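>>> I would like to see how this sequence folds:
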Amino acid sequence: MTMRTVYVNGDYLPENEAKISIFDRAFLMGDGVYEVTSVLGGKLIDFEGHNRRLKRSLDELDMPHPAVLDDLLDIHRELVRVNEIEDGLVYLQITRGAPGDRDFAYPDPDTPPTVVLFTQSKPGLADNPVAKKGIKIITVEDLRWGRRDIKTTQLLYPSMGKMMAKKAGCDDAWMVQDGFVTEGTSNNAYIVKDGKIITRALSNDILHGITRAAVLRFAEEAQMQVEERNFSVEEAKDADEAFVTSASAFVMPVVEIDGVALGDGTPGAVATRLREIYIEESRKVAV
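Below you'll find the model as predicted:
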C-alpha cells in the first residue's frame, strides 16, 4: 500500500507519522464533527455545501471555528494533488481538542481544536458496478441520539446497523422510528411511487445531506415530482423503486427491503436517471 500524506493540525505528514493526543475529546467523548467530500476527475464535488454544513455542525455543538476553516479548500486540493487522487474521497474531522485530561465539561474555548484530513482512493467511483444491480437493505430500530442533523463522529450505532445488514446477507440498513423510515446508516432514504419521489423532510431526525439537496434540486429541474414527508416501512415495501444518496454513493438504487423485491427487483428508472444527472451536473461545477 502506498503511504499517504495526511494533514494534522497544520502539518502534512506521512500517515505513519500522524498522531493525536490520547486525551482528544473525539477519542474520549465522540466530541467531534466530520465531512466527506467526493473527488471525481481530481476535482472536489459539492465542496461549498460540505463546508457550510461543517460550520453549522460546529455552531450546533458550540465548538469554536478554527482559523483553518479559511484554508480548507487549499488543504483539500493539496491532499488530492500529493496523493494523486483521481476518484475518491477526502475525509475531514474537527474535534474540540485535547485539554490535557479527561473531563465531561467542555474545555476552555481557547483550547486548540484537532483538525485532521486524509484521502481515500476509489478508482471508478462514478462507475460503481453496484449501482447497476442495486442494493438490498434491512430495516432496524433507530436507537441513535436525537440530533442526527449534526454530523458528529458518534457512528457506533450506524456501524452496528451495517453489521446487522451484513449478517443478514444484505448491503445496508434503514433506520426506523415509530414505524417510519428516518434514513440509512450513512445515507438519506427515498422511495418512488407512481413516478413521485418521496423522502423524509429535514428536521433534527435526519442528516441534512449535501447530496440530498443537490439530487432533489436536479429532480425538480428535470420536472420530477418530489414530496418531502414521512413514509412507513410498509409503504416502502410497496413502492415501485427506492434509492439512497450520499457523498460516496451518489445515487444508489435499492432493489429489496426486508426480503421484499421492489418492482422487478432491478434498479428503477428514476434512480438510474437521477444518478446519471447528479454525476453529470456535479462534474460541471466541481472545484
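
>>> Every contact and neighbour count from this point should use C-alpha atoms.
OK.

>>> measure stretch 165-183 end to end?
Start and end residues of stretch 165-183 are separated by 14 Å (Cα to Cα, to the nearest Å).

>>> Please apply the same query to stretch 236-256.
10 Å.

>>> Report all helices and strands that the helix or strand where Ala131 lies contacts.
Assigned by DSSP states H and E, Ala131 falls within helix 130-133. Based on contacts counted as 3 or more Cα pairs under 8 Å, 6 or more residues apart in numbering; DSSP states H and E, the elements that helix 130-133 packs against are strand 250-257.

>>> Just the buried residues of the strand it packs on, please?
Of the residues in strand 250-257, 250-257 count as buried by neighbour count, 16 or more other Cα atoms under 10 Å.

>>> for the host helix or strand of Thr37, packing partners?
Assigned by DSSP H and E, Thr37 falls within strand 32-40. On a contact count with 3+ Cα pairs under 8 Å, 6+ apart, strand 32-40 meets helix 47-60, strand 88-95.

>>> deepest of those, which one?
strand 88-95 (a mean of 21; mean count of other Cα atoms under 10 Å).

>>> picking up where we left off before, Thr37 is nearest to which of the helices and strands packed on strand 32-40?
Thr37 sits nearest to strand 88-95 of all the helices and strands packed on strand 32-40, at 5.2 Å, using Cα to Cα.

>>> relative orientation of that closest one and helix 47-60 in degrees?
In terms of direction (axes from the mean of the first three to the mean of the last three Cα atoms, to 10 degrees), strand 88-95 departs from helix 47-60 by 20 degrees.

>>> the inter-axis angle of strand 88-95 versus strand 32-40?
Going by the same axes, to 10 degrees, strand 88-95 makes 160 degrees with strand 32-40.

>>> what packs against strand 88-95?
With 3+ Cα pairs under 8 Å, 6+ apart as the test, strand 88-95 has strand 32-40, strand 114-121 packed against it.

>>> Make a markdown table out of the helices and strands packed on strand 32-40 and add distance to Glu281.
Formatted as a markdown table, those follow (distance: least, Cα to Cα, whole Å):
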| stretch | distance to Glu281 |
| --- | --- |
| helix 47-60 | 14 |
| strand 88-95 | 18 |
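
>>> Tell me which of those sits nearest to Val285.
Per Cα to Cα, nearest to Val285 of the helices and strands packed on strand 32-40: helix 47-60, 9.9 Å.

>>> I'd like to know which elements that closest one is packed against.
Applying 3+ Cα pairs under 8 Å, 6+ apart, one finds that helix 47-60 contacts strand 32-40, helix 210-221.

>>> could you point out which element follows that helix?
Criterion used, DSSP H and E; the element after helix 47-60 is helix 72-82.

>>> Show me which residues of that following helix are buried.
Buried-residue list, helix 72-82, by 16+ other Cα under 10 Å: 75-80.

>>> Now for Lys237: which residues touch it?
Contacts here follow Cα atoms under 8 Å, 6 or more residues apart in numbering; on that basis Lys237 touches 256-257, 260-262.

>>> Next, the second sequence, to be compared with the first:
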Amino acid sequence: MNSAAERRASARTDLPYRLFGRARGVAPGAHRALGAGQNGAFLRHSSILETPDARRIDMRASLLDPFGGLKVRRFENRARIDVQIVLDLSGSMAFARGDRDDDPVAELCAAIAHAAIRGQDRFGMVAAGPSPRADLAIRATRRRGVPDEVWRRLTDAPGEGQGIASLLAAVEELPQRRSLVFVVSDFLMPEATVEALLERLWRHDVAPIVVRSSAFETRLPRFGLIETRDLETGRRRLVVMRRSLRERWIAQARARRTALDAVFRRHGRAAFDLVDSYDPDAFADHLLTGGS
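Now for the predicted structure:
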C-alpha cells in the first residue's frame, strides 16, 4: 500500500456525528429516536399493564411499589439515519484540487461515507453544478465499497461551469425523511443562492462544510504582479498586489466568511472549514461540539 493510500485509510475513522433532535425510524441503529425500544439507555419504569413484557420486569422496583404493581423497564429507542452529501461541483470548486493524490474534498466525502456505513447508517450523495452529474449520484446504501467508489469518482470530477442551478434541482432527489445532510461547497455565490439552497433542505439537519484555500485568502504576496483566473467563466486578470490591496482582500474574505456563518446558524448549525487539506481530528472535534 503506498503512502497516499495509507493516509486515506488512516483518515477514515469513526466520526461522532449526530442528528439534532431524535431520529424517526424502526431500523435498529446508533441514534436516539422517538419512542421506546430495547437497544438504548434506560428510559423509565412502567406498569406491566402498559408494557406487557415479562422479560423486562424489575423485581426491585416492583417490591418498592407501594401499590404492589409489577414494574417493567423501558429503554429509549435507537435507530439508524440517512447520511447524505450535497456536493457543489461548479468550476470554482476545482481550485487547487487537480493533479493531487490528496484531494481534500474527495477525502472528506469518502471519510463521511466510511463513518456512516461503519455506524450502520445509510449513505447517499448528490453532486452537480450548472449541469447535472447523474454519474456521481449514490442512492442511500450500506455497501462497504462505497467509500473507495466515492473517492475515485470525485478525484476525476473536480468541477466545472458557472453556478449551481442543477444542484438546486438535484437536492429534490434526497430522501423525504429527515436526514443528516453535509453540504460541501466553497459557497462563492450570492447570498441569495446560498439561502435558496439551504431553504430547499428545510426538512433535514444541515451541516455545511466550507471549502477554502489559504493561497486564495491569506497566503498572498505582499507585493508583486499576479494573474487571477475565474474558474467558472475563464476570465483572466493581472493584478498588481500591494500591501493595501492585500489587507483589503483578506478583510473582504473574512467578512464574507462571517456573513456566511450568520446564514448557516439561521438554518441550523455553524460550518466546518475545510482549508487546504482534510484533517480528520479537526473534523471530529467540530462534530463533537455540534458546530458551536
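
>>> After superposition, what is the TM-score?
With the length set by TM-score structural alignment, normalised by the length of the first structure, the two chains reach a TM-score of 0.26; 125 aligned residues with a Cα RMSD of 6.4 Å.

>>> returning to that earlier point: could I get the helices and strands packed on strand 88-95 of the first structure as CSV with distance to Asp172 of the first structure and mean neighbour count?
Listed next are those as CSV, based on distance: least, Cα to Cα, whole Å; neighbours: other Cα atoms under 10 Å:
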stretch, distance to Asp172 of the first structure, mean neighbour count
strand 32-40, 19, 24
strand 114-121, 21, 21
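
>>> if we compare those, which one ends up closest to Val140 of the first structure?
strand 32-40 (24.3 Å).

>>> tilt between the closest one and strand 250-257?
Using the same axes, to 10 degrees: strand 32-40 of the first structure against strand 250-257 is 100 degrees.

>>> which element follows strand 32-40 of the first structure toward the C-terminus?
Counting by DSSP H and E, the next helix or strand C-terminal to strand 32-40 of the first structure is strand 43-44.

>>> now for that next one, which elements pack on it?
Partner elements for strand 43-44 of the first structure (3+ Cα pairs under 8 Å, 6+ apart): none found.

>>> any chance you could map the helices in the stretch 101-250 of the second structure?
104-118, 146-155, 165-170, 191-199, 214-217, 243-266 (DSSP state H, counting those that start in this stretch).

>>> Of all the residues in whichever strand or helix holds Leu13 of the first structure, which ones are buried?
Element membership of Leu13 of the first structure, judged by DSSP H and E, is strand 11-14. Neighbour counts over strand 11-14 of the first structure (16+ other Cα under 10 Å) mark Tyr12 as buried.

>>> Then stretch 238-247 of the second structure?
Quick answer for stretch 238-247 of the second structure (16+ other Cα under 10 Å): 241, 246.

>>> what about that stretch, start to end distance?
18 Å.

>>> contacting residues for Tyr12 of the first structure?
Per Cα under 8 Å, 6+ apart, neighbours of Tyr12 of the first structure: 5-6.

>>> Which of the contacts of Lys237 of the first structure sits closest to Gly161 of the first structure?
Ile257 (14.2 Å).

>>> The closest one against Ile135, yeah?
No. Using Cα atoms under 8 Å, Ile257 of the first structure makes no contact with Ile135, being 9.1 Å away.

>>> deepest of the helices of the stretch 101-250 of the second structure, which one?
By mean count of other Cα under 10 Å, those have helix 104-118 as the most buried, with a mean of 24.

>>> picking that back up, export the helices and strands packed on helix 47-60 of the first structure to JSON lines and tack on distance to Asn188 of the first structure?
Below are these laid out as JSON lines (distance: least, Cα to Cα, whole Å):
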{"stretch": "strand 32-40", "distance to Asn188 of the first structure": "15"}
{"stretch": "helix 210-221", "distance to Asn188 of the first structure": "7"}
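
>>> Contacts only, for Cys228 of the second structure.
One thing to correct before we go on: residue 228 of the second structure is Thr, not Cys. Contacts of Thr228 of the second structure (Cα under 8 Å, 6+ apart): 236-239.

>>> re earlier: tell me which strands and helices the following helix or strand past the strand holding Leu13 of the first structure is in contact with?
Counting by DSSP H and E, the element after strand 11-14 of the first structure in chain order, helix or strand, is helix 25-29. Helix 25-29 of the first structure sits against no helix or strand, with contacts defined as 3+ Cα pairs under 8 Å, 6+ apart.

>>> picking that back up, now render the contacts of Lys237 of the first structure as TSV, adding distance to Ile191 of the first structure.
Formatted as TSV, the contacts of Lys237 of the first structure follow (distance: Cα to Cα, whole Å):
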residue	distance to Ile191 of the first structure
Glu256	12
Ile257	11
Val260	14
Ala261	13
Leu262	10
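
>>> Which pair of those residues spans the longest distance?
Ile257 and Leu262 (7.5 Å).

>>> Tell me the one among the buried residues of helix 72-82 of the first structure nearest to Ile197 of the first structure.
His76 (33.4 Å).

>>> residues in contact with the closest one?
90, 117.

>>> That one and Leu117 of the first structure, how far apart?
Taking Cα to Cα, one finds His76 of the first structure at 8 Å from Leu117 of the first structure.

>>> for stretch 210-224 of the second structure, how far is the first residue from the last?
Taking Cα to Cα as the criterion, the two ends of stretch 210-224 of the second structure lie 29 Å apart.

>>> scratch that, stretch 275-286 of the second structure
OK, stretch 275-286 of the second structure end separation, Cα to Cα: 14 Å.

>>> before we move on, what about stretch 117-127 of the second structure?
Using Cα to Cα, the end-to-end distance of stretch 117-127 of the second structure comes to 19 Å.

>>> Tell me, how many residues neighbour Ala30 of the second structure?
Look at Ala30 of the second structure: counted by other Cα atoms under 10 Å, it has 18 neighbours.

>>> helices or strands next to whichever helix or strand it is part of in the packing?
Assessed by DSSP H and E, Ala30 of the second structure sits inside strand 28-47. Under the contact definition 3+ Cα pairs under 8 Å, 6+ apart, strand 28-47 of the second structure sits against strand 71-79.

>>> Counting neighbours, which bits of the strand it packs on end up buried?
71-79.

>>> how much does the helix or strand just after that strand deviate in direction from helix 146-155?
Remark: after strand 71-79 of the second structure, the chain's next helix or strand is strand 82-88, criterion DSSP H and E. Put simply, strand 82-88 of the second structure runs at 10 degrees to helix 146-155, going by the same axes, to 10 degrees.
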